[in-house]
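S.K.: sequence unavailable; structure follows:
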């Protein structure tokens, strides 16, 4: 079963092992977003993040893995990407 998530969606970020950190400027909170729990087909572009504590608007920082391509970490990451794409394919097959 093959599924290629669309660029610009949470599924794409999760499948390609990005990390998203949300920053709340008013109260200086930092939260790592769990991309696995986000709807895979929902777009993150122009998303406005709101702090659950102070309800102020925050910002998000997207960060890919910065491992060198020939490192053992990059090889493990490629295996993880393949696994995540399979998980997304199963989720999308179940979703109505």
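M.R.: Received it, and whenever you're ready, just let me know what you need. Please read these numbers as outputs of a predicted model, since none were measured by experiment. Residues are numbered from 1 along each chain as shown.

S.K.: from now on I want contacts and neighbour counts done on CA atoms only, so please keep to that.
M.R.: Noted.

S.K.: can you tell me how far the closest residue to residue 30 other than its chain neighbours is from residue 34?
M.R.: In this structure, residue 30 finds its nearest non-sequential neighbour in residue 23, 4.7 Å apart by CA to CA, 6 or more residues apart in numbering. Separation of residue 23 from residue 34 (CA to CA, to the nearest Å): 14 Å.

S.K.: ok, longest helix in the protein?
M.R.: Across the chain, the longest stretch assigned as helix under DSSP state H is helix 72-94.

S.K.: run the chain-centre distance for that helix.
M.R.: Offset of helix 72-94 from its chain centre (CA atoms, centre = their mean, to the nearest Å): 13 Å.

S.K.: okay, pairing it with this:
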């Protein structure tokens, strides 16, 4: 049986291997959001992001990070967050 998880904060997303990708409708910019640079205890559901290029409001999508392939740099950052401090 699978363990139930609760995704409420940016830290939870990192801990359980999720990714947020942002896209800007006005200018079409698309980029992954670096969750390790955001406050771990901040809720992500109501978070708002602005485009670095045009300042437009950014929409986000939530997805699980691929567990295969060469994602070593990102997985190293995830490991840092997963370790108890």
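M.R.: Thanks, I have the structure now. Everything numeric in this text was worked out from a predicted model, so none of it was measured.

S.K.: got a TM-score for the two of them?
M.R.: Once superposed, the chains reach a TM-score of 0.71 (TM-score structural alignment, normalised by the length of the second structure), with 71 aligned residues with a CA RMSD of 2.1 Å.

S.K.: related to what we said a few turns ago, count the neighbours of the residue nearest to residue 30 of the first structure for me.
M.R.: Residue 23 of the first structure has 20 neighbours, counted by other CA atoms under 10 Å.

S.K.: ok so, going back, same for the longest helix of the first structure, what does it pack against?
M.R.: Under the contact criterion of 3 or more CA pairs under 8 Å, 6 or more residues apart in numbering; DSSP states H and E, helix 72-94 of the first structure touches helix 10-15.

S.K.: got a list of contacts for whichever helix or strand comes after the helix it packs on?
M.R.: Scanning forward in sequence from helix 10-15 of the first structure by DSSP states H and E, the next helix or strand is strand 19-24. With contact meaning CA atoms under 8 Å, 6 or more residues apart in numbering, strand 19-24 of the first structure is reached by 13, 29-35, 49-51, 56-65.

S.K.: the next helix or strand after strand 19-24 of the first structure vs strand 19-24, what angle?
M.R.: Scanning forward in sequence from strand 19-24 of the first structure, with DSSP H and E defining helices and strands, the next element found is strand 29-33. Going by axes from the mean of the first three to the mean of the last three CA atoms, to 10 degrees, strand 29-33 of the first structure is angled at 150 degrees with respect to strand 19-24.
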